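Q: below are the sequence and a predicted model; questions follow.
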Amino acid sequence: MLRKAFLIILGVILVLVTALAVAYGFRSELTHMLAKHYLQHQGATLTCARWQWGSGLLAIDADRLCLEYQGHSLTLEKVTLTPSSLHIDKAFVLAGPIAASDSQEQEASPWQPAPLALLLPLKRPLLSIAEASVSFTDFSRPMTFAIEETQINHFQITGDIQGHWLLKADAIEVDVALARDFAKVLGDYIKTQQNHALDWHADVAQLALKGEFWGNSLDATLALHLDGELRTEPQCLWKLASRGQVHIQSDDMQQYRITAQQLQSELGALSHCQTLDKYSAYLGELAEQPWQLSSGQTMTVNMSGEFSLPALSMANRAGQQSILIEANNSQGNWQTLTLSSEYLLAAQLDSIGSLQSQGTLTDKQVQGHFLGQVALPPQQELKFKPLQAQGQFGYDYQGSAWLRGDVKTPALSYQDYQLKGLSLTLDAALGLDGQVEAELTTAVAALNSPQLKARTLTQQYQIGANALGKGERQAKVEMQSQLADLEVQGVRVSGLKLDSNLAISRVIEGTHLASWQGVEALLKHNWSDNAHALSVVVNDTELSSFMPLMQQLEPELVLGDGTVSLHLEGDALLERFDWQMDINNAEVLYQDYLAQSLNMAPAGSVNSGALQLETTKFTLSEVRAGPILKEVSGELGMDKDFYVSQVQGKLFDGSFALDKLYLTGLEKERKLALLRLDGIRAENVLALEPQQGISVKGLLAAELPLRFNEQGVSIENGRVYSQAAGKLTIDNNAAFNAVKEQQQQLGPMLAMLENLDINSINADVDLTNDGWLTMAMQLKGKNPEHQQEVNFNYNHQENIYTLFRALRLSDEITKRVEREYQAKE
């Protein structure tokens, strides 16, 4: 019986040994079959397996094991497995790209995090990998490291990754750091993945991660020490330095809370940048100082790409100067590149002053408002008190923008001009096509200079311009200007208005309509680099409209009826103009001199500021200067000074003629002007100062050499003579009778004058410039009653200016002109 049992046991053993021998012989095929059975459901494939028993039956040695999973491959070489250890001499991982189908599958079936529940045996072989190498696509070199399990589930790692991690049934604890050399490799890879590669590199002195992972939650701290350089222009190099820690937490592995309170970052320029050079004059020392970047609140990020950041700030300070930029309540999606944030900008600069701006910032536009007190440094000729600026603006990153703002300053000066109460209001919009539409309003309370003074100047502009678009730059400007008062060299005008239309391209074409108290002037110009064509037209305008100006230039000049027009055309650059005036039916009162129905059409030119006048004919229906001049005509001319010539007209039913009399340049020594009188009725002359009981008849003529200078009008060696027989009658004249009584010895001779037929009259005449007339008169005749010849010599002196003034003051027409002008006022 025992023998039979022994034989059965021996047979079983032989079968087992035979089976083990067969299995060991076909171990590679069996290994692949088993691997395929267990791995195919995970998408993995065992591609190579060469192993054998080690020394004794308690060890397995594998020369090579190969595994592929979704485009990634793992190769193990020289593997030794014993009951106490699993040692791998070399491990190679080749990471391939993620297949599109895998990505779609992951998006369709997102990962659902769950708490870790690791089945960790209490005892198993400890793992050690002498050399592990992980190769990534586009990395310049593989990541290499070694792993040593010092005690069960506690792993120590050295190489490109240094530190340790601990496996628990419900958590994984890590405390690892990335070696500095491989951090550079990682940075170079990230740089190549940018759509628009930037010229930058980073030196990561420290990149370490410490924390715990529970499968459905995370709590970790990232330690960072980074120095980076970024080149934005050929000569512009920026430095970014970040040092500190970032805390990362998640309760569901879908939303992460990131806190960077202990992270300090700086951004500054290492070299001069053209971009900064534009603002260096305003930034001062700040242009050389780095910016401090910080975030004091927690940022949240979702796996879907959404994020929110309560606060992020950039600050720069140097002495009393500072700039602060804050982004608050920022929200967006880093996958779709959307952003929405509130911003705050506060600046205090020595060169500018203070400025604050707040608004909203998105991935599509920025808009907000600003408020500031700008105090630019005094320029050589420009000085002003701080500017108060405020307004709103918007910009959409595509090129369109808008701005509405106000700027005010109590005082501004440029050269010798001082402005008070200056304010500007701008409402402008910039379209995507580069077209600018703007409305600008300016106001000045007062403008003063040695040459002029102005009060309450307001201007409104409507501007349309192709400022940034393609093609030729063009602009159209409509402008309305109003000026309450303007005073130039003591002459003041009020209520001045100007309506303008400008077309600006390669030339500046403009039309301006100026109006002032009934006077309108049309100005047109066409300015280019080589010529400044200009024309001025004043259509027929009532002379009385110029009275407010005339009263200041010449208070004793009164303009009555009549019209005047002006046409001027030329080139302002060359200072050459031709001009033409028309004066029709003008009525002019100067002091007590009245001219009526003045008609003339003067013309001339202006060359480099010098006025030229062509010889111009003029006519006057009447001139009242005491004596009444009628049907006056003559010529107005100019050499270096103005003069009148060939003047003639009617006087006392006779005529007069004046050869040439200068009206300006009175300080110069001139040839005497000759005034000729002809056919003057003596009774009309006596009527200037009528005497009761005295009558005179006869015709007189005169040749009176005139001198007109700064002291006035004088007559030198003039002569008056009779042209025909006359008659003198004196009948009971009180003054004449008194002389006879006082000079009784002359009584008989004086009686001869009471009835005298005059044969001739000759008189020498002199007139001083203060109005004193001296006449040495010789009268010859015959008394018909006594048939007595009479020779009478008489010297007479009288101030005729006093006489003429008395006559002029009694002129009814003078009073009428004054009344008409006062009524028009």
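A: Cool, the structure landed.

Q: for the rest of this, base every contact and every neighbour count on C-alpha atoms.
A: Noted.

Q: what about residue 416, how many neighbours?
A: Applying other C-alpha atoms under 10 Å, we find 11 residues neighbouring residue 416.

Q: try it against this one:
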Amino acid sequence: MSFKRVSVGLLGIVLSMLLLAYLFRLPLTSWYLTPMLSKNGAELHCIDWSLTSQLDLNIEKLCLTYQGQQIELAGILANKQQVRVSRANLIVSDLANKQQPESAQTEFKKLALVLPEQRPLISIEQLDVVSPFTDSPVRLAIQEKRLNHFTISGDLNADVEISNYEIKADLTLDEQVARRFITLPASSHFSTQSQVKFDGITIAIESTVNASYQHALAQCDLGFTTEGQLSAKYQLNQQYLYADLSALQNQLSANQACLSIIKDQQHQSFIEAQLPLTWQLEIEKPVSVEAEQLSVPIVKLLAAEGQSEVTVSNTTFSLQDPLASLNSQVSIDFNSKDIDELKLNAHLHESDVSADFQLSLDSLPAFLDFQADGALVEGIGAKGKLNIDELFSSPIAARLNANVSVKNALISGAQIADFTSTIEAEHNAEQHLIVKANSKVKSLNYNDIHAAKISNELTLSTDLSVGELFADIDAKTTAAKLSTPELTLNKLSVVTNALQSRALQATHHVFADGFEALVSHHMSKVAHPFELVIPEQAVSKLNPIIAQFEPLATITDGVVSGIIKGDVNLQQAEGSVHINKLSALYNDYLANDFAVDLDGTFNSGQLNIAATKFTLNELRAGAVVKNMQGQLQVTANQPCAADLTGQVMGGKFVVNKYCPLSDNQTATVKFENIDASKLVTLDAESGISLSGRLAGTLPVVISKQGIEVKQGQLVNQGDGKLLITNNAGFEAVKAQQQELSTTLSLLENLDIKKLRSSVNLKPDGWLHLGVNLEGYNEAQQQAVNFNYNHEENVFTLLRALRLSDEITQKVEKEYAKKGSNDG
């Protein structure tokens, strides 16, 4: 009885302990499991279990954290054969731990799972996975068909194998599955088959990818396709991503209809001929992300047709601030039907860009505006360097150095040969722009205008921050020669200072063959006033120009100055020109000391100069004319000289009016007190002399046929005298005509009382004189009435007189002296 009583008591104690253990199963379980799980990197948060009537373990709820990942299990029924989980929730933390301080970041460790060799198989009827990588939870079902081999179905299809040190999964994903939890374009298509391995620290992925994307823009279809193998690894602790995409075949394409977006047919045709519609994208070396720093060693974009290539290499940037941290090198090597070569090498360092470029074209596109009307530009080349500071800021600072060349150009009728230009431009952060250009042109032809060896130096400075264009322009243009059918200028130079605001204000300092002028103008939409200033300078500087119009004319002395103001748009001008001490040579005619002050206006194509006095000290043309003066006037482009007076042959003359450009006019020349001895200028050895004073009137008719004198008259003023001594010709006439000998001898010493002569000059130079002499021979006490007709070519006579006159030597001496001084 005592043994039985003791056994019953012991049994009661055991049952009581079991009952107490069951009653306190939850804290006991937590006390037992917590340290054991901690050794494996897991943390127990909650557990609630019980036994069924069949002694199966029923866990209502189990909460665990493993390396930062939270899992909650509910409705677990476990026995020796299986563990079935009705519901489970897995919360995957942000692996970047962006919201956690550095000290609180999770330290991942290599897997060291203690997997029993025998245990019940696990099935999870519903697992919801929440992660930062998907827009909505991923719902899965998990079935363990054999120990540590799981089949996953639902939103993802995968086979998972778990070992002590690794989790391996074979995953299949397509767009139908992916659309359940991420947003994808309707026109996209992809499928992947991946093998994922996880060792607790590193996730490794090997995938086969087949994907495409189409984007419709109006009628333009843009496409991207990729196919092939990729591999990637992600290290959780170092947050290091490595992706090898080199085995992928990537293609970018556009259909022909995309060109229809370009409305202009010429633009469309040009781009169609240059730009391939299909490109291959190659990522030759692995891409990596470490500590939020993305590195892409090399990416190439290759045209499917031709040799064009875009290469982006050594690219790195921070994912937190890509633009501020971007470093990259870009190389473009492009050629096409019309572009012989386009090369660009650019380096981008934290928004600073340095680039060098080279471009060559056979000709410019025909659609450019200045290419209209049959224009052509051939043999174009450009190369240079560009530097930009703070590319993504506004405003940017940039510097450009470029060399541009054009072999031949035809623009708006102008033919240009061998154009070269060196350009330097700088734009700073204060929006100050400075452009310097040095250009040269071998030759330029426009209609009948030809220029050779042109050079131009241009500096433009402007402030773009003011909202309006204000630019200071300094330029110097030179040309070795500028010629037209009428005129050739040598050593042409134009120095320009200009200000461009709402209108262009410019001053041009012009030099041509040494002659100087200053032009100022103000060009706007409504007016174009100008001012031309001719500073006082030697008129002889105009000799190269004058020689082109009249080769026999040469200016030897004198100064000129003037100022002209007007408006180009209105074609109006007024001004004054001053000429002083002008001396000039025409063949062997010489004019000395000419002076005039001209004040005139120009309006509607007509020049008018008010009547102004001019003076000419001396004119030598066989006869010497002195102290000439008169009134010079231009009316409606018609110049005329009026009231011309002067001294000639010891007397005076007056010309009423002479208009050089008029084809039909009569100028009346009146003489008085002319010294007859100077009028009849013969060889001193002839033995014939005439003295006395003459007066006369010569109506000079000027027409297209030439110059002629009609019914001119010469008369004596007072007595005169005719002497003939030892003249062989005169003596021969007397000997041959004995009947006239007595009469002719009366002329040998004749006191002239009256002389009348009619004067008629033909356009061919033949002069006809009808002379009537009335006088008295004192020696023979005989009155004489003598009529004589004389014909001679006056042009020949004047030429002979000029050659025999002392002017020949004086002119040559004067021209030699002045010419050497002015040359």
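A: Ah, there it is. Treat the numbers as computed from the prediction; the structure is a model and nothing was measured.

Q: need the contact list for residue 607 of structure 2.
A: By C-alpha atoms under 8 Å, 6 or more residues apart in numbering, the residues touching residue 607 of structure 2 are 600-601, 634-637.

Q: right, I mislabeled it, should have said residue 312 of structure 2
A: Counting by C-alpha under 8 Å, 6+ apart, residue 312 of structure 2 touches 298-300, 328-331.

Q: okay if I get those residues as TSV plus secondary structure and neighbour count?
A: Shown next, in TSV, are the contacts of residue 312 of structure 2 (DSSP: H, G, I helix; E, B strand; the rest coil; neighbours: other C-alpha atoms under 10 Å):
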residue	secondary structure	neighbour count
298	strand	19
299	strand	20
300	strand	19
328	strand	22
329	strand	20
330	strand	19
331	strand	19
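
Q: quick one: which of these hold up in structure 1? List them.
A: Of those, the ones still in contact in structure 1 (both residues aligned by TM-score structural alignment, their matches' C-alpha atoms under 8 Å) are 298-300, 328-331.

Q: output these as a markdown table; include the columns distance to residue 668 of structure 2.
A: Listed next are these as a markdown table, based on distance: C-alpha to C-alpha, whole Å:
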| residue | distance to residue 668 of structure 2 |
| --- | --- |
| 298 | 98 |
| 299 | 96 |
| 300 | 94 |
| 328 | 92 |
| 329 | 90 |
| 330 | 88 |
| 331 | 87 |
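
Q: what's the closest of these to residue 173 of structure 2?
A: The closest of these to residue 173 of structure 2 turns out to be residue 299 (C-alpha to C-alpha; 26.9 Å).

Q: residues in contact with that closest one?
A: Residue 299 of structure 2 neighbours (C-alpha under 8 Å, 6+ apart): 281-285, 311-313.

Q: try it again with 7 Å
A: Listed by C-alpha atoms under 7 Å, 6 or more residues apart in numbering, the contact set of residue 299 of structure 2 reads 282-284, 311-313.

Q: wait, which of the residues you listed is closest to residue 645 of structure 2?
A: Nearest to residue 645 of structure 2 out of the contacts of residue 299 of structure 2 is residue 311 (C-alpha to C-alpha; 89.1 Å).

Q: could you find the closest non-adjacent residue to whichever residue in structure 1 pairs up with the closest one?
A: Superposed on structure 1 with TM-score structural alignment, residue 311 of structure 2 falls opposite residue 326. Ranked by C-alpha to C-alpha, 6 or more residues apart in numbering and with sequence neighbours excluded, the top spatial neighbour of residue 326 of structure 1 is residue 313, at 4.3 Å.

Q: settle this for me: that neighbour is touching residue 323, isn't it.
A: No - shown here, residue 313 of structure 1 and residue 323 do not form a contact pair, counting by C-alpha atoms under 7 Å, at 10.4 Å.

Q: still on that earlier bit, the match of residue 311 of structure 2: neighbour count?
A: Neighbour tally, residue 326 of structure 1, other C-alpha under 10 Å: 19.

Q: please identify the helix or strand for it.
A: Using DSSP states H and E, residue 326 of structure 1 sits within strand 321-333.

Q: likewise for residue 610 of structure 2?
A: According to DSSP H and E, residue 610 of structure 2 maps onto strand 606-621.

Q: so after that strand, what's the next helix or strand?
A: Strand 606-621 of structure 2 is succeeded, C-terminally, by strand 623-635 (DSSP H and E).

Q: in structure 1, what residues pair with that next one?
A: Residues 627-639 of structure 1 are where strand 623-635 of structure 2 aligns, taking TM-score structural alignment as the criterion.

Q: which positions in the matching stretch come out as buried?
A: Within stretch 627-639 of structure 1, the residues that count as buried by 16 or more other C-alpha atoms under 10 Å are 627, 629-630, 632-638.

Q: from the chain's centroid, how far away is the helix ranked longest in structure 1?
A: Across structure 1, the longest stretch assigned as helix under DSSP state H is helix 2-25. Here helix 2-25 of structure 1 shows a centroid-to-chain-centroid distance of 105 Å under the convention C-alpha atoms, centre = their mean, to the nearest Å.
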